[in-house]
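Peer 1: Sequence and computational prediction follow.
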Amino acid sequence: MVRLKDAPKAKSRTRRVGALLAAVASIAGMIFAAAPATAAPATATAATVAGYPTSTFPIVVGASYYKGTVTWYNRSVGVTGSFKAVGCRRIYAEAWAGDTYLDTVSSSTWCDRSGPASFSIPADVVGGANELYIWMTTGDPDYFLEGVVCHRGVSVCVPF
């Protein structure tokens, strides 16, 4: 039998290619098997956000309401909620750090509609805000209907 000069190399190359393909398949298997573990950072991020103190509140005036959650961040206060306006209503939020007024924000006037309503109130002081007033008015901003006061570290806001 005549042996070709490159025959052993061809066999060796085939083995190397086969080994390389097996290694690639093994790595791909590890990557796909680890996919659920890569979801952990998203959960950790949610846990980090959840690490900020929160307070819940309801403001109910007849069939109108604004119900939601206050999140106390270090340099701001986040308010997320569900707003339903029967007639014309408006929501205000005012942040304080002790005796220091920080800022007031408001929604636009809503008339006979509902949906999500969120605010971010700047609290650019060391430690952020520790007190937040939220209140509902009619379409006339001077006509107060109902309100709550929320305190950092207290899970439920109380009427004022």
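Peer 2: Nice, I can see it. Numbers count the residues shown, from 1 in each chain.

Peer 1: going forward, measure contacts and count neighbours with C-alpha atoms only.
Peer 2: Fine.

Peer 1: Going by residue numbers, what spans are helices in the protein?
Peer 2: Per DSSP state H, the chain carries helices over the ranges 7-33, 35-38, 40-50.

Peer 1: I'd like the ones you listed written out as JSON lines, with mean neighbour count added.
Peer 2: Formatted as JSON lines, those follow (neighbours: other C-alpha atoms under 10 Å):
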{"stretch": "helix 7-33", "mean neighbour count": "12"}
{"stretch": "helix 35-38", "mean neighbour count": "10"}
{"stretch": "helix 40-50", "mean neighbour count": "11"}
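
Peer 1: Turn those helices into CSV, columns for distance to Val60.
Peer 2: Below are the helices of the chain laid out as CSV (distance: least, C-alpha to C-alpha, whole Å):
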stretch, distance to Val60
helix 7-33, 50
helix 35-38, 42
helix 40-50, 26
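
Peer 1: mind checking which of those is nearest Ser82?
Peer 2: helix 40-50 (19.3 Å; C-alpha to C-alpha).

Peer 1: Please, where are all the strands along the protein?
Peer 2: For the chain, applying DSSP state E gives strands covering 54-61, 64-72, 76-97, 100-106, 110-122, 131-138, 144-151, 158-159.

Peer 1: here's the one I want to compare it with:
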Amino acid sequence: MWRKSLLALSTFALAIGATTATPAQAAAYPTSTFYTSYGNNVVKGKITWYNKSAYIEGTIKSASECRWAYVEFRNGRDSVGRWFYPACGGDSRSFSDKFDTPYAGGFTHAKVWIGNEVDGVRWNGDQCRRTSSTCWDL
């Protein structure tokens, strides 16, 4: 009797083990970290590169007047850019957005500037490549 119970218990344990799946590990996507400043104004954050898109998240800090972050993503075929809402008068503001492209492989590089949307001026910036975890001055 105990052999039947042991056999039944072993069969049950094997069945449970066979149907219990471990969670799939998330794919590791490349990231790039940027930091650029103009005086005491700062734009910093991270870009995550996906197959047909890129996601940017960051913070802009203004020392006094309003300052904007401008981001432009490029590949060999298209360019997508936009201004992010300003930080003004010593404030910090977070920003994030997803940029899409219809082309496989996604964007190859990005440029992130600190500037003034009112007159379209871009002062200092960083350039980031999909293949590098850090960005460098433009």
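Peer 2: It's in. Fair warning: this is a prediction, and the values are worked out from it, not measured in the lab.

Peer 1: And the TM-score between these chains?
Peer 2: Scored against TM-score structural alignment, normalised by the length of the second structure, the superposed chains reach a TM-score of 0.74; 117 aligned residues with a C-alpha RMSD of 2.2 Å.

Peer 1: Now mean neighbour count and distance to Lys9 of the first structure too, for the strands of the first structure, in CSV please.
Peer 2: Shown next, in CSV, are these (neighbours: other C-alpha atoms under 10 Å; distance: least, C-alpha to C-alpha, whole Å):
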stretch, mean neighbour count, distance to Lys9 of the first structure
strand 54-61, 19, 69
strand 64-72, 21, 68
strand 76-97, 20, 68
strand 100-106, 15, 77
strand 110-122, 16, 69
strand 131-138, 22, 78
strand 144-151, 19, 77
strand 158-159, 15, 82
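
Peer 1: how about CSV for the ones you listed, with distance to Ala40 of the first structure added?
Peer 2: Below are the strands of the first structure laid out as CSV (distance: least, C-alpha to C-alpha, whole Å):
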stretch, distance to Ala40 of the first structure
strand 54-61, 23
strand 64-72, 23
strand 76-97, 25
strand 100-106, 36
strand 110-122, 27
strand 131-138, 33
strand 144-151, 32
strand 158-159, 36
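
Peer 1: can you tell me which of these comes nearest to Ala42 of the first structure?
Peer 2: Ranking the strands of the first structure by proximity to Ala42 of the first structure (C-alpha to C-alpha) places strand 64-72 first, at 19.1 Å.

Peer 1: Just tell me the aligned range of that closest one in the second structure.
Peer 2: Using TM-score structural alignment, strand 64-72 of the first structure corresponds to residues 41-49 of the second structure.

Peer 1: once aligned to the first structure, how far is that stretch on average?
Peer 2: Stretch 41-49 of the second structure, aligned to the first structure and superposed, deviates on average by 0.8 Å (mean C-alpha distance after the TM-score superposition for the first structure).

Peer 1: Which of the helices of the first structure sits closest to Ala63 of the first structure?
Peer 2: Ala63 of the first structure lies closest to helix 40-50 among the helices of the first structure, at 30.8 Å (C-alpha to C-alpha).
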